[in-house]
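> can you look at this prediction? I've put the sequence above it.
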Amino acid sequence: MKKSYLSRRQFLQVSAMAGGALALAACAPAGTPAGSGSEETAAGGDAAPAAEGATVSYWAGWGQLEAAINAMLETDEWKSHMEGLTLEYRGSVNSEAILTAVAGGTPPDCHSNHDYPNLYTRGAVLPVQDMIESSDIVNKDMMLQWTWDYAFFGGDMIGVPGIESYVQWGLNYNIDAAEKAELDVENPPATWAELMEWHKALTTKDDAGNLIQLGLDPNDAMGGDVDFQTSSYGIKWYDEDTREFHLDDERMADIIATTSEFIKYAGPDQFAGMRQVQGNGAWGAAFEAGVQTMIIEGYWHPGETMIAKPEIGQYNRATWSPVSEDRRDVKMQAVNAHFVQIFKEAKNPTGAFRLGEWFNTVTACDIIFKEVGWIHPVKEFIPMIDPNAFPGLDFYVQSEQDATEWHLLRRCPIHWFVKDQWDALRDQVAREEITPDEAAAQLNQRALDEWDAQGLSS
């Protein structure tokens, strides 16, 4: 099955919903569609009617989950747990579709892989702590501590943890490309300066100056995330307790300058042209295409790459992500969590919660790992993971024990706004239109303005 790369946490960077609706019955043969979905609207479409309470509608930002959903429907455990409920599933649903549905009062019952904190601060979703108190499946002791802790914002548990929630940072590199560039694959870069040397060795152009191969895209995947780049320089850009921003900082200017050099070396126009080639601009796709040879990504990268492009995945290796020179000995790792988040206007919140419970079963975890390469840290499931199942996964599993510094990600309600502004300003720095200091100051001011515009100051 062709993977959709509209998926990986890029919902704010796309403008139309891809993919259709799959109405999947727990009692029907797996994968049997109840409607075409291809002509339905982004905000919900005309779904086939069902008896009240018999359907659970679930939208996900990911495009990769469909294979796992289909496999789950074949199991007796699914049929027993869902008790005959029909699952109406849509994949590759972007944020515009979600926000349009919320604004129109027609959201699905639940969703995953969209901006959880933002939807919570908008008052669009239900806290679930009371539901979880009565659950026989989901509780604090059955999952790794960070996943449970991450679910709480402002004293509320904003969703049922599930689907995938594991370690988030690692430098992945293509050892075949690195060896051809005469780099020492057993001694990967530890700092941004060392990474730049690898970037230069791995970036090649044709006689016309077009990019043939790129070392690292500093905008791509987890490496392009505002949380990662600031943390690599020891910056806490947003304080969740005080709700203050710290983006106008000398170290911010340093990391903006550092990462813009990767774009400068490739050539801003050539870099932009490479990203505009069909598929290369999507999350992680340039690595899978063999165009990009390094990527800072989460634990899911080895499995996703091996499943989608085994000819590339076989050469994947992972190590610690780069840091500033003064933090050379820091081994950073990060976590967040994904949820089944239940909308306040859900028609079937009880069924939605039941779906959230399902994703915390060992059966669901095992299917998702095998079909997609994702890990949800249910304690009973973790020992079942083969760290050698996919090239590079062993680093991530071991990093849980070896990391010396941990970070919780994406706690700011305007995280994705700041990320978009960060990318735009870095491009201006790479083109020498503004200085790194100016970029940091503008980024801080834009964050403050957006915070006020969303009514978050009160």
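Perfect, thanks for sending it. Numbering: from 1, shown residues only.
> only C-alpha atoms from now on, for both contacts and neighbour counts.
Will do.
> isn't residue 422 up against residue 226?
Yes - under the contact definition of CA atoms under 8 Å, residue 422 touches residue 226, with a separation of 7.3 Å.
> what's near enough to touch residue 131?
residue 353 (CA atoms under 8 Å, 6 or more residues apart in numbering).
> now it: how far from residue 159?
Plainly put, residue 131 is 10 Å away from residue 159 if you go by CA to CA, to the nearest Å.
> same question for residue 128.
6 Å.
> so which residue of this structure lies furthest out from the middle?
In terms of distance from the mean C-alpha position of the chain, residue 207 ranks first, at 36.4 Å (CA atoms, centre = their mean).
> put this next to the first one:
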Amino acid sequence: HVISRRGFLRNAALVAAAALAGCAPKATPAPAAEKPAAEQPADEQPAPPTATPQPAAPAPKERIPIQYWLFWNQPSACEAAWRATDEWQQMEADGLDIEFRTGAGGDAGKTAVAAGTPPDVGCLGPQLDFALGGVLLDLNPFVDASDKISRDSFFTESYENASWRDMQFGIPAMECYVRLGLDYNERMVGEAGLDPDDPPETWEELFEWHEKLTKFDAAGNLLQFGIDPYDAMGGPGPHYASAWTVSMLWDFNDWWNPTDASITINNERFVESLETCAEFIRLMGVDNLAGVRSVEGQGTWGGSYNAEVQAMIIEGYWHPGETAKEKPEVSVLNRASWVPVPAWRAGDKVQCYTSHATSLYRDGTHAKEAFPVIEFQQSKAHCDIAFAEIGWLPALKEYIAGVEPIFPGLDFYLRSASEATHRYTDPRMPISTFVGDQFYVYRERVYRDEMTAQEAADAIQQAVEQEWVESGWAEKWGA
């Protein structure tokens, strides 16, 4: 019999203790005290009281580790405050140990999902693609059983946008609400001789502002520009949580017809949008714009706007809050208004409702136990912290009704929800990611004058039709 090192040390300690006890000197007994005359004999003393049995301590709750991932980085600023809320503390009291991770999207998130090692709960970005791939759970049963989430509490477009046929693959959360506004720097606009109180309403008027706001040095290098039409919300292709903005502004959002699976991308309105946006970039110079973007801090999605190199940007409601947090001195100059539309639909006020959605991942170890995280995302405590820290809003009607426009420009977005004449959402086409990829490639070929706008639209149409067949969707559509 071989004894372990730990067993050896334990036995050695016992032997040593016994040896010490045997070697210790015996104590001398104390003399017995005399018993007082009136004292009762020992065997007649009253018995000591019996201790009342105490109930056994409850067994500790089994801890359930929950992996909660988001693709954004910004929510990391909220983590400490979220963990301190009563709602988060209750989740922990109920046995959940939540590991919160941000910046978990992109290739890393897709790889984890493909490898069967996704988080239990979260939003990694392409949630519709994940739903179509069968890796998300249907949340309808969870919503039916919840006393914290009601379908009617959400903006209809936002809630339905996180569904596929009869499956609710996500719940709108974290970053939702309206997507479209023209934000502009009132100082830069005023210095160009333009009126900040009279923003452009058509793309023709927007181009006039763009010309007056664009500046070059003596060598022809771009110093400042009006707007990059493909920056921020102007740039994405179809996406369940974003918007193919040109399809909404030029009113061809019916390019995909789910009834008969017809695709009509190469329509005259799309062609017009490609040519119109190309004119803005040609004025600046393609390589000039790329040079500006290459400078640290002058990138897209607000970088060059914060640097006051870019005067206007097409953004969603989050822009006022994010700008206030990132560049307060620019935030105070921020104005917002309707995104201009083509002259042939002048007067239309366009708004888009989509939402990012949080899902439960089928292969998550404890996905079915993680729904309380989604319920927490709908709480006032959660939403208050997200709004205060990063300027983000949910898709909850009651919450939005109580929001104060504390960031410059936010008042427009709050008003736009009720003042819009045209409300759009993403049509959720199964290969929308592919459509977006083609849009990125061919729009550049147009503004580089490598092909006409019509040729680009025809090329996208052909590529999408081919992918529709080769992906198998043409065969299984309607099944």
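On my side now, so go ahead. Since the model is a prediction, treat every value here as computed from it, not as a measurement.
> before we move on, back to that, who has more neighbours out of residue 128 and residue 159 of structure 1?
Regarding residue 128 of structure 1 and residue 159, a neighbour count based on other CA atoms under 10 Å identifies residue 159 as having more, with 30 against 18.
> that one matches what in structure 2?
Superposed on structure 2 with TM-score structural alignment, residue 159 of structure 1 falls opposite residue 170.
> check contacts around that match.
Residue 170 of structure 2 is in contact with 127, 138, 139, 162, 163, 357, 358, 359, 360, counting by CA under 8 Å, 6+ apart.
> do the same with residue 294 of structure 1
Residue 294 of structure 1 is in contact with 171, 172, 173, 174, 215, 216, 217, 287, counting by CA under 8 Å, 6+ apart.
> can you pull out the strands in the stretch 51-200 of structure 1?
Listed in chain order, the strands found in the stretch 51-200 of structure 1 under DSSP state E, counting those that start in this stretch are 55-60, 86-90, 110-112, 152-153, 156-157, 160-161, 171-174.
> so which of those is the most packed in?
Each of these was scored by mean neighbour count; the highest is strand 160-161, a mean of 28, by mean count of other CA atoms under 10 Å.
> that one vs structure 2, average offset?
Once the two structures are superposed, the average separation between strand 160-161 of structure 1 and the matching residues of structure 2 is 2.1 Å (mean CA distance after the TM-score superposition for structure 1).
> chain center to that strand, what's the gap?
Centroid separation between strand 160-161 of structure 1 and its chain, computed with CA atoms, centre = their mean, to the nearest Å, is 16 Å.
> run a quick neighbour tally on residue 278 of structure 1.
Neighbour count of residue 278 of structure 1, defined by other CA under 10 Å: 10.
> give the aligned equivalent of it in structure 2.
Structural correspondence for residue 278 of structure 1 with respect to structure 2 (TM-score structural alignment): residue 296.
> residue contacts, the corresponding residue of structure 2 for residue 138 of structure 1?
Under the alignment (TM-score structural alignment), residue 138 of structure 1 pairs with residue 149 of structure 2. For residue 149 of structure 2, the contacting residues are 143, 375, 378, by CA under 8 Å, 6+ apart.
> also residue 307 of structure 1?
Taking CA under 8 Å, 6+ apart as the definition of contact, the neighbours of residue 307 of structure 1 are 313, 372, 373.
> and the gap between it and residue 432 of structure 1?
Residue 307 of structure 1 sits 40 Å away from residue 432 of structure 1 when distances are taken as CA to CA.
> got it, and residue 200 of structure 1?
Relative to residue 432 of structure 1, residue 200 of structure 1 is positioned 20 Å away (criterion: CA to CA).
> okay, those two: which has more neighbours?
Comparing residue 200 of structure 1 with residue 432 by other CA under 10 Å, the one with more neighbours is residue 200, at 16 against 12.
> what lines up against that one once you look at structure 2?
Per TM-score structural alignment, residue 200 of structure 1 is aligned with residue 211.
> wait, doesn't its match sit right on residue 228?
No - shown here, residue 211 of structure 2 and residue 228 do not form a contact pair, counting by CA under 8 Å, at 11.8 Å.
> burial count for the residue nearest to residue 192 of structure 1 when sequence neighbours are not counted?
Sequence neighbours aside, residue 322 is the residue nearest to residue 192 of structure 1 in space, at 5.3 Å (criterion: CA to CA, 6 or more residues apart in numbering). By other CA under 10 Å, the residues close to residue 322 of structure 1 number 28.
> how about residue 322 of structure 1, what does it touch?
Taking CA under 8 Å, 6+ apart as the definition of contact, the neighbours of residue 322 of structure 1 are 171, 189, 190, 191, 192, 195, 232.
> OK, contacts around the second one?
In other words, residue 189 of structure 1. When contacts are counted by CA under 8 Å, 6+ apart, residue 189 of structure 1 touches 195, 198, 322.
> overlap between those residues and structure 2?
Compared against structure 2 with both residues aligned by TM-score structural alignment, their matches' CA atoms under 8 Å, the contacts of residue 189 of structure 1 retain 195, 198, 322.
> which residues of the stretch 251-400 of structure 2 fall in strands?
Per DSSP E, counting those that start in this stretch, the stretch 251-400 of structure 2 carries strands over the ranges 256-257, 262-263, 312-315, 334-337, 350-352, 357-360.
> which among these is found nearest to residue 412 of structure 2?
Taking CA to CA as the criterion, residue 412 of structure 2 comes closest to strand 334-337 out of the strands of the stretch 251-400 of structure 2, the separation being 6.0 Å.
> who's in contact with stretch 203-218 of structure 1?
The contact list for stretch 203-218 of structure 1 (CA under 8 Å, 6+ apart) reads 198-202, 224, 259-260, 262-263, 266, 270-271, 274, 290-295.
> hmm, back to that, closest to residue 406 of structure 2 among the contacts of residue 149 of structure 2?
Among those, and counting by CA to CA, the member closest to residue 406 of structure 2 is residue 378, at 21.1 Å.
> need the counterpart of the closest one in structure 1.
Using TM-score structural alignment, the equivalent of residue 378 of structure 2 in structure 1 is residue 360.
> what of residue 197 of structure 2?
Looks like residue 197 of structure 2 aligns to residue 186 there (TM-score structural alignment).
> repeat that for residue 159 of structure 2.
Under the alignment defined by TM-score structural alignment, residue 159 of structure 2 is paired with residue 148 of structure 1.
> gap between the spatially closest residue to its match that is not a sequence neighbour and residue 168 of structure 1?
Nearest-residue entry for residue 148 of structure 1: residue 140, 6.1 Å, with adjacent residues in sequence omitted and distances by CA to CA, 6+ apart. Taking CA to CA as the measure, residue 140 of structure 1 falls 21 Å from residue 168 of structure 1.
> nothing else from me, thank you.
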